[in-house]
Each structure stands twice: as C-alpha cells, then as structure tokens.
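K.L.:
Output the structure for:
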Amino acid sequence: MILILFKLQKTRVEIYEPLQEHFPDLAPSQSTVERWYREFIHGNFVLEDAPRSGRPNISHNEENVNEMLDLITKDPHITYAQLEYETELSSGTINIILHEEICVRNLCARWIPHSLNLQQKISRI
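P.N.:
The predicted structure follows:
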C-alpha cells in the first residue's frame, strides 16, 4: 500500500494518514512509513526480506517431527528429558514440534492430541 501511494507521488503524511484512518489497528507506525519512503526514494523497490546472517534452523524438519511422533506414540508418558536424550534436540525445539507441529499437550503426564478424530472419539466411549 505504501509503494502504491508512493508511486502516486503522495508525501509521507499523505501516505501515513489514510493508513491510520482505514486500518487503525493494523497500520504501520509513522517511522516505518518514513523508512519505506526513504527506501523508495533511493530506488530500492524490493519488498522481500534480505538474507540474514546466522545459522539456519535445521533441527525443525520433517524427519525430527516424525521421530518425535513415533516416540510419543510408543510411550505417551515420555518426558521432555527423555525426548531430549532420544532426539538430541533442545527443549525449545521439542516444545515447538510438540505443540505446533504434532499438536499435542501433556495432560496427567500423558501426551494426548489437542483435538480427537472421529475414530479416537468412538474408542473413548
């Protein structure tokens, strides 16, 4: 939206005010609008993030997710410490995999799915 208004030759204020008016909760701050405006003035119209330095996250992959799923399927009472030992992953990575990928939670020291499928519901009755 900022780029479109910039190409329509609007000023920083003419870009910022309509954004605040139409998207009060979602609009970027004035400093963000000014930063993008400066980028556009200098001819930088690339909207994607630039590559960043640092180590990529290689531990949060499909292989580790499947391994974790196998472990909690075999032993629903397995602990974080045991998962760390078996998978050699950090507790933070284990937490992300369990709660965001596999969607399980620990209830009464047993890993159970957040939501049950139809077959699981029938087996509980």
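K.L.:
For the rest of this, base every contact and every neighbour count on C-alpha atoms.
P.N.:
Noted.
K.L.:
For Ala81, pull up the helix or strand it's in.
P.N.:
Ala81 is located in helix 80-87, with elements delineated by DSSP states H and E.
K.L.:
run this one through as well so I can compare:
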Amino acid sequence: MIFYDFMCKISVEQSHDNLVKAFQDPVPSKRTVERWYLDFRRERMSLQDEARSGRLSTAVTPETIAAAETLIREDSRINYEQFAETLKIGKAAINTILHDYLGVRRLCGGRWIPHNLSEMQFEQG
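P.N.:
Here you go, the predicted model:
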C-alpha cells in the first residue's frame, strides 16, 4: 500500500491515514512510512528485504543437535554458557535443542538426564 501511495503521489500523511483506515491496528508508524518514501525516492523500488550477513535464521539444525548430544555425553554437567560458547548459538536455541529434541532436563547436581527415566534410574543418578 505504501508503494502504491508513493507511486500515486499521495503524501506521507495521507498514506499513513490510508493504512490506519484499512488495517486499524497495528499499522506502521508515520515515521516508518516516511522512511519507505525516502527509500522509494532514492530508487530503492524493491519490496524484498535486502540480504543481511550475520547469524543464520535458525541455529537448530541436525548438526547442532548432534553436537549438543555429544557435548552432554562428554560432560553431563555442561552449562548453557559452555554450550553457547562451544556451539556458537544462543541460549534460546540451546534450550530448544535440549528440551524439544534431546528430551533432557537438569538435575539439582547440574547433570543433564533424559526426561523419561524410571524412578529406579532416577534414584541411581
């Protein structure tokens, strides 16, 4: 809509008002509409996001899952900071890998164990 309004030579204010009328809440701020207009004036006509360098969109891959499992086998007392440092991924991804993929939880002693231990296995530690 913003691009269409720009091409029709509608003002930034009117374009923002059109967004509010069409979508009510939430809509981009007036400042965001101004930035888009500026980009269009600079002949950035593509509506696609520009390529960005940096971290991958997802750190939860079969490779990182396997690496996390190996780390737990080598040291069952490994902590989140050590996972993050070794695997070069964030704590949220580590949490997803540990709980959703590997099905482990942390004991009071700091060891990672499978969620589905029997009572006898749990007592044996």
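K.L.:
List the TM-score for the superposed pair.
P.N.:
TM-score of the superposed chains, computed with TM-score structural alignment, normalised by the length of structure 1, equals 0.57; 109 aligned residues with a C-alpha RMSD of 3.9 Å.
K.L.:
circling back to that earlier point, what are the buried residues along the helix holding Ala81 of structure 1?
P.N.:
Buried residues in helix 80-87 of structure 1, counted by 16 or more other C-alpha atoms under 10 Å: Leu83, Glu84.
K.L.:
Report all helices and strands that it contacts.
P.N.:
In this structure, helix 80-87 of structure 1 makes packing contacts with helix 62-74, helix 91-96, judged by 3 or more C-alpha pairs under 8 Å, 6 or more residues apart in numbering; DSSP states H and E.
K.L.:
which residues sit against that helix?
P.N.:
Residues from elsewhere that reach helix 80-87 of structure 1 (C-alpha atoms under 8 Å, 6 or more residues apart in numbering): Asn64, Glu67, Met68, Leu71, Leu89, Ser90, Ser91, Ile94.
K.L.:
Kindly report the same for stretch 25-44 of structure 2.
P.N.:
So stretch 25-44 of structure 2 is contacted by Ile2, Phe3, Phe6, Val12, Glu13, Ser15, His16, Leu19, Val20, Met45 (C-alpha under 8 Å, 6+ apart).
K.L.:
Repeat the analysis, applying 10 Å as the threshold.
P.N.:
2-3, 5-7, 11-17, 19-21, 45-47 (C-alpha atoms under 10 Å, 6 or more residues apart in numbering).
K.L.:
ok, of these, which come out buried?
P.N.:
Buried members of the contacts of stretch 25-44 of structure 2, counted by 16+ other C-alpha under 10 Å: Ile2, Phe3, Asp5, Phe6, Val12, Ser15, His16, Leu19.
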